[in-house]
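**Student:** 3D, please:
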Amino acid sequence: MSTSHRQPDPNEVYRRYLSSVVLHAQAGARACDLGATDLYALNILELSGAMTPGELGARAGLTTGPTTRLIDRLEEAGYVRRAPDPGDRRKVIVEPIGKPAGLDTVLAPARRKIGDIITGYSAEQREVLFDYFARAAEAFQQAADEMER
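**Tutor:** This is a model prediction of the structure:
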């Protein structure tokens, strides 16, 4: 009797991975008393720096009204502030000024576990992984932009 091991379906593996990332982000947001979009917007600002409300809304996939409410919530919580745009004082930019106090604690277990996985790879394998992450992030952004058009 032969036992054959079915190779995992790469599409299924990848979909499970993406679903897990999204579910973790949602759980992290809830643990910090934030909505998932609020935490996502804070991440955008932390990674990219200050930007106009329109830019933030576009990157978060929101229209004008929800973007305004998002910024209001984040401003009231002390995570962002609206400031005059130094390049054009008629415009406003949204600046990150804080993050939820417990965010690093909430995210620490996943960061540690993923760090352990990554350090298990050779330097060459890590180079491939990080190349993939960078290129995949750009591909996802481009695909999202195409969907918006």
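**Student:** please make it C-alpha for all contacts and neighbour counts, starting now.
**Tutor:** Noted.
**Student:** the residue positioned nearest the centre of the chain: what's it in contact with?
**Tutor:** The chain has residue 40 as the residue nearest its centroid, 4.9 Å off, counting by C-alpha atoms, centre = their mean. For residue 40, the contact set (C-alpha atoms under 8 Å, 6 or more residues apart in numbering) comprises residue 60.
**Student:** hang on, it in a strand?
**Tutor:** No: counting by DSSP: H, G, I helix; E, B strand; the rest coil, residue 40 falls outside a strand, being helix.
**Student:** can you give me the strands for the protein?
**Tutor:** Residue ranges of the strands in the chain, as given by DSSP state E, are 80-85, 88-96.
**Student:** the structure of the following sequence is requested for comparison with the preceding one:
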Amino acid sequence: MTQPEPIDPAAAVGLGREFATALVVFHEAVGRLLGLSAVERKCIDLLKQLGPVTAGAIGERTGLTTGAVTRLIDRLGKAGYVERVPDPDDRRKVVVRLLPNERMDALMASAFIPFGEDLAKVMANYTEAETRVILDWVHRTTEVLVANTRRIEHQQH
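**Tutor:** Just a heads-up that it's a prediction; the model follows:
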């Protein structure tokens, strides 16, 4: 049985950079469909996942500073995607709620349904064990990205 070739660290970094660039460019393109930046679009995605949350929760999940989150919510509110409302559990707090938007839903579907179908085809090439490793990598890499986003944001202030 032959051993697999060792992974070239420089090639791995290059592939990671290529992947990250493709991911950011894809999300920028989806954002442009909605008239938003990638960060604004991802904030909408976050609100779809979590439901109404405080600005602080958005900051915790994105790694953005309080000021950056406030400006982000202001832009999304002005564009008609979100609104600030009293927290139903604690009326002293305000939460950010995603507004219904059929146009946004249709544009998101036009971008993500084909993307999801293509990813399903890619994942069909892997065994269950390989898929678990891939998902573990995605999970761990996401944690590293969030932590480093927070680190960089805090360096700026």
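**Student:** gap between the residue nearest to the centre of structure 1 and residue 118 of structure 1?
**Tutor:** 24 Å (C-alpha to C-alpha, to the nearest Å).
**Student:** equivalent analysis for residue 55 of structure 1, please.
**Tutor:** For residue 55 of structure 1, the distance to residue 118 of structure 1 - C-alpha to C-alpha - is 33 Å.
**Student:** for residue 17 of structure 1, same thing?
**Tutor:** Taking C-alpha to C-alpha, one finds residue 17 of structure 1 at 15 Å from residue 118 of structure 1.
**Student:** which one's more surrounded, these two?
**Tutor:** residue 118 (15 against 12; other C-alpha atoms under 10 Å).
**Student:** can you find the partner of the more buried one in structure 2?
**Tutor:** Per TM-score structural alignment, the equivalent position to residue 118 of structure 1 in structure 2 is residue 123.
**Student:** neighbours of the aligned partner of residue 16 of structure 2 in structure 1, how many?
**Tutor:** Using TM-score structural alignment to pair residues, one finds that residue 16 of structure 2 aligns to residue 14 in structure 1. Residues lying near residue 14 of structure 1 (other C-alpha under 10 Å) number 11.
**Student:** got it, and residue 69 of structure 1?
**Tutor:** Neighbours around residue 69 of structure 1, by other C-alpha under 10 Å: 11.
**Student:** measure it to residue 81 of structure 1 for me?
**Tutor:** Counting by C-alpha to C-alpha, the gap from residue 69 of structure 1 to residue 81 of structure 1 is 13 Å.
**Student:** could I get the contacting residues of the alignment partner in structure 1 of residue 83 of structure 2?
**Tutor:** Mapped onto structure 1 by TM-score structural alignment, residue 83 of structure 2 lines up with residue 81. Going by C-alpha under 8 Å, 6+ apart, residue 81 of structure 1 touches 75, 94-97.
**Student:** contacting residues around the alignment partner in structure 1 of residue 55 of structure 2?
**Tutor:** Matched across to structure 1, residue 55 of structure 2 falls on residue 53, judged by TM-score structural alignment. Residues near residue 53 of structure 1 by C-alpha under 8 Å, 6+ apart: 67-68, 71, 92-94.
**Student:** so which of the residues you listed is the closest to residue 103 of structure 1?
**Tutor:** residue 71 (18.6 Å; C-alpha to C-alpha).
**Student:** number of residues surrounding that closest one?
**Tutor:** Residue 71 of structure 1: 22 neighbours (other C-alpha under 10 Å).
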